[in-house]
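**Student:** return a 3D structure for these sequence lines:
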Amino acid sequence: MVSNTFHIGGDLGVRRLGFGAMHLPTEPASGRAMSVAVARRAVELGVTLMDTAHMYGGGANEELLAEALHPYPDGLLITTKVGVARSPESGEWRLDGRPATLRAQVEQGLRRLRVERIELLQLHRIDPETPLADQLGTLRELQTEGKIGRIGLSEVTTAELDRALEIIEVSSVQNRYNLLDREHESVLAACEAAGIAFLPWRTVAWGASGQRAEIAAVAAETGGTPTQVALAWLLGHSPVILPIPGTARIDHLEENLAAADLNLTSDQRYRLNRLSEKPDRTAGP
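**Tutor:** All right, here's what the predicted structure looks like:
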């Protein structure tokens, strides 16, 4: 039986199937109104984990969620990310894990989200030009000051996760991962062994036509959609996986969240698992 809940950091309980807010437009006014409606509908349907970031509109996405949901209902976790900043010279986004930048973005996130503490704060990317100890040390200081509850990482390797665990307690990892893109399988395994929440982004992706056909076949067998099959596969693949599919449409939101009720048989999982296997390139033509 697949559990629908997980305790991040061992104590912060959420429903495993969450919502990624990145795709919610903040303008024009009509788009913003729909975004507010989608965020509110997500909470109505029981979502307790929402993901945003400073990079999403330079904080505009954080402000949108606060407009839609503040005062927040009990049990709702909004996690945000810091560590990517816009260059004042070029206007392009770049990695920036300098302590002053991280502190400033956390303070801005607190203000935009209208909270006194960010219960889960994730480092959007590790900045290779700033010592890791300085980046994580700054977040640990903010945690000690009570401005951060738990610390997570995003787009890390197993080696980077191991290094981080020597400095801080890691509560979550957010890496790209889905049924057809399992590059970070070893990172997921490390998270599972340590009880660290694994928040896959880009939760749905289609490969070659044969692969899509297999997913479509399983969808037909279950009475679900290919998207629901991909999400149900994630939920059953590991108990630490907390998918955060995003959408700007209420019908897609409802479709995504219904995946929690889709049960896959062991045979269906076996067939889906084979989709990510690499072909034997040494075999004959």
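
**Student:** okay, CA-based contacts and neighbour counts for the rest of this
**Tutor:** Noted.

**Student:** can you show me the helices along this protein?
**Tutor:** 29-44, 60-69, 99-113, 132-144, 158-165, 185-194, 209-222, 226-237, 250-257, 266-273 (DSSP state H).

**Student:** looking at those helices, which is buried most?
**Tutor:** Highest mean neighbour count among these (mean count of other Cα atoms under 10 Å): helix 226-237, with a mean of 22.

**Student:** orientation of that one relative to helix 209-222 in degrees?
**Tutor:** Angle, helix 226-237 to helix 209-222, by axes from the mean of the first three to the mean of the last three Cα atoms, to 10 degrees: 80 degrees.

**Student:** now the angle from helix 226-237 to helix 250-257?
**Tutor:** 30 degrees.

**Student:** show me what helix 226-237 is packed against.
**Tutor:** If contacts are counted by 3 or more Cα pairs under 8 Å, 6 or more residues apart in numbering; DSSP states H and E, helix 226-237 sits against helix 209-222, helix 250-257.

**Student:** among those helices, which is nearest E141?
**Tutor:** helix 250-257 (36.4 Å; Cα to Cα).

**Student:** measure how that closest one sits relative to helix 29-44, angle-wise.
**Tutor:** 30 degrees.

**Student:** here is a second sequence; please produce its structure as well for comparison:
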Amino acid sequence: MANNANGNSLGISGDMADAPLQAKTVRELQELAQNAPVTRAKAKRPVISRAARLHLIDILSRWSGPGLALVAGASIYLAVLAGRTHPGRATAWALMMFSALWVCRRLRDNFRAGSNHASRPFRWRSSFTAAVSVLGVILASAPILLVPATAFAAHGIQIFALTIIISFATGLALIAHLPSAAAVVIPGAIFAILTGLRGNDAGLLAAAVATSVLGIAGLYLANRMLEQNAAKRFPRTTFLRREIDRREENYGEDRDSGTEALQA
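**Tutor:** Take a look at the predicted model:
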């Protein structure tokens, strides 16, 4: 009896809840459906194929050559410029800079020459990114290591501006792999802001922040466009490969059955 009473009470409450909707016309129900909040699923970043990733690694190995050459030329100029007044600082910074450049250049040349690194492209990319991160930190520290705080106004602005330009130009050359580009760009942005704080110059700090934000946003968009082009050129073939494997298995089974029939 209690269950019947509960069922009747639930049925009555359900009918009472549905009563307002039953009294409405079709057009009113359509307007309610259009105005109802809809929870949309978040768009996930598409996963690119292995062939597209290998294509991006090839672009990284090709484009990184001019980027490293640009860093080498700028490093020589910065070392000579700072060495006129602070030879000790310039010598120490140049030794660190060219050591990191040598490691990056050697990794890149070995991969392009088809050495053992070429058979493991993803491992080479991680090693190259680690070497580039060291290079990026040393390059970005030029305004602080080459020029003391007391003599910054003499030629520190020139070193500061050139360091930011070279950091973002090198990041553009490494845009095929976003972590590699970020390994150069992020230290450049951080040290530029630290240089502005160190000099107690509001204009220099504002310029460093604006340049960093715009540069990082531009590099991110460029990387997305390059990845989309690679994904269109080398689409994922998981379904096709699965169908080919299935057909090969069926063909092998039919061939085995036919051979057994002939032997019988």
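
**Student:** TM-score of the superposition?
**Tutor:** Taking TM-score structural alignment, normalised by the length of the second structure as the basis, the two superposed chains have a TM-score of 0.23; 107 aligned residues with a Cα RMSD of 6.1 Å.

**Student:** re the thing from before, wait, which of the helices and strands packed on helix 226-237 of the first structure is closest to F19 of the first structure?
**Tutor:** Nearest to F19 of the first structure among those is helix 250-257 (8.5 Å), distances taken as Cα to Cα.

**Student:** show me what that closest one is packed up against.
**Tutor:** Here helix 250-257 of the first structure touches helix 29-44, helix 226-237, going by 3+ Cα pairs under 8 Å, 6+ apart.

**Student:** so which of the helices and strands packed on helix 226-237 of the first structure is nearest L161 of the first structure?
**Tutor:** helix 250-257 (29.5 Å).

**Student:** for the helix or strand L70 of the second structure falls within, which helices and strands make contact with it?
**Tutor:** Here L70 of the second structure is covered by helix 50-83, with elements defined by DSSP states H and E. When contacts are defined as 3+ Cα pairs under 8 Å, 6+ apart, helix 50-83 of the second structure packs onto helix 87-112, helix 121-140, helix 152-173, helix 202-233.

**Student:** switch the ones you listed over to TSV; also include distance to V26 of the second structure.
**Tutor:** Converted to TSV, these look like this (distance: least, Cα to Cα, whole Å):
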stretch	distance to V26 of the second structure
helix 87-112	68
helix 121-140	59
helix 152-173	57
helix 202-233	44
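
**Student:** now tabulate these in JSON lines and tack on distance to A52 of the second structure and mean neighbour count.
**Tutor:** JSON lines is the format used below for these (distance: least, Cα to Cα, whole Å; neighbours: other Cα atoms under 10 Å):
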{"stretch": "helix 87-112", "distance to A52 of the second structure": "18", "mean neighbour count": "17"}
{"stretch": "helix 121-140", "distance to A52 of the second structure": "12", "mean neighbour count": "20"}
{"stretch": "helix 152-173", "distance to A52 of the second structure": "18", "mean neighbour count": "20"}
{"stretch": "helix 202-233", "distance to A52 of the second structure": "5", "mean neighbour count": "16"}
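
**Student:** wait, which of those is closest to R27 of the second structure?
**Tutor:** Taking these one by one with Cα to Cα, helix 202-233 is closest: 42.9 Å.

**Student:** the closest one: what's the following helix or strand?
**Tutor:** Trace forward from helix 202-233 of the second structure with DSSP H and E and the next one is helix 238-263.

**Student:** give me the buried stretch members for that following helix, please.
**Tutor:** By 16 or more other Cα atoms under 10 Å, helix 238-263 of the second structure has no buried positions at all.
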